[in-house]
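*Asks:* quick one: sequence plus predicted model below, questions after.
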Amino acid sequence: MKRFLKGLKQSVPIMLGYVPIAIAYASMARQAGLSFGETVSMSVFVYTGAGQMSAAGMIAKGIGMFAIVMTVFIMNLRHIIM
């Protein structure tokens, strides 16, 4: 348990760095017309922040779901290298 708490304490600065990105995404998703549940679901199921941002922007422009899924998929291909 001590090791877990130590790790949690050490990870706080990294977690705080994600807060501004999360706020920006949530704002963008809500402006795109996504509900609270849809906004949270995208955060849970879409791996990258860039994918979330681009999907929200594409939804706001009325682009079809197939194009959105393919765009986010292609954007995430970069993770194969990692």
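*Replies:* Nice, thanks for sending it over. Remember, it's a predicted structure, so these values are computed and weren't measured experimentally.
*Asks:* contacts and neighbour counts: CA atoms only from here.
*Replies:* Noted.
*Asks:* ranges for the helices of the protein?
*Replies:* Counting by DSSP state H, one finds helices in the chain at the ranges 2-31, 36-45, 49-60, 65-76, 78-81.
*Asks:* how far away is Phe45 from Ile68?
*Replies:* 14 Å (Cα to Cα, to the nearest Å).
*Asks:* repeat for Leu16
*Replies:* Distance, Leu16 to Ile68, using Cα to Cα: 29 Å.
*Asks:* re the thing from before, of Phe45 and Ile68, who's got more company?
*Replies:* The neighbour comparison of Phe45 against Ile68 (other Cα atoms under 10 Å) goes to Ile68, with 19 against 9.
*Asks:* try it against this one:
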Amino acid sequence: MSSRCFTLALLIALATIAPSAARAQVYETAGIRAQGLGGAFVAVADDATATWWNPAGLASGAFFNGVFEYSRRDDTDEGTA
């Protein structure tokens, strides 16, 4: 039984240390309104994306809304030799 646990732990460890690609300009945030404000959304935080910016902002208002966002990642190698 311990060899199974060891093998499972080894497989999980090897799967999680896989290298990830470094990206120079990563700016992924929650909410298009917050992106439009340039990330200065902590003081406003009055919609469903408040959990990302300032969770205490959820207590300030009685609102019911949801967020659906779609973003397409462009993993390109522009400018690399």
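*Replies:* Received the coordinates, thanks. Just so it is clear, the model here is predicted, and its values are computed rather than measured.
*Asks:* post the TM-score for the overlay when you can.
*Replies:* TM-score of the superposed chains, computed with TM-score structural alignment, normalised by the length of the second structure, equals 0.28; 45 aligned residues with a Cα RMSD of 4.7 Å.
*Asks:* quick one, which of the helices of the first structure is packed in tightest?
*Replies:* Most buried of these, by mean neighbour count (mean count of other Cα atoms under 10 Å): helix 49-60, with a mean of 19.
*Asks:* got the angle for that one vs helix 65-76?
*Replies:* 160 degrees (axes from the mean of the first three to the mean of the last three Cα atoms, to 10 degrees).
*Asks:* and the angle from helix 49-60 of the first structure to helix 36-45?
*Replies:* Going by the same axes, to 10 degrees, helix 49-60 of the first structure makes 150 degrees with helix 36-45.
*Asks:* what residues are up against Phe6 of the second structure?
*Replies:* Neighbour list for Phe6 of the second structure: empty [criterion: Cα atoms under 8 Å, 6 or more residues apart in numbering].
*Asks:* helix or strand: which one has it?
*Replies:* helix 2-16 (DSSP states H and E).
*Asks:* now that helix: buried residues?
*Replies:* Within helix 2-16 of the second structure, no residue counts as buried by 16 or more other Cα atoms under 10 Å.
*Asks:* helix or strand right after that helix?
*Replies:* Per DSSP H and E, the first helix or strand lying C-terminal to helix 2-16 of the second structure is helix 32-36.
*Asks:* packing partners for that following helix?
*Replies:* Helix 32-36 of the second structure sits against no helix or strand, with contacts defined as 3 or more Cα pairs under 8 Å, 6 or more residues apart in numbering; DSSP states H and E.
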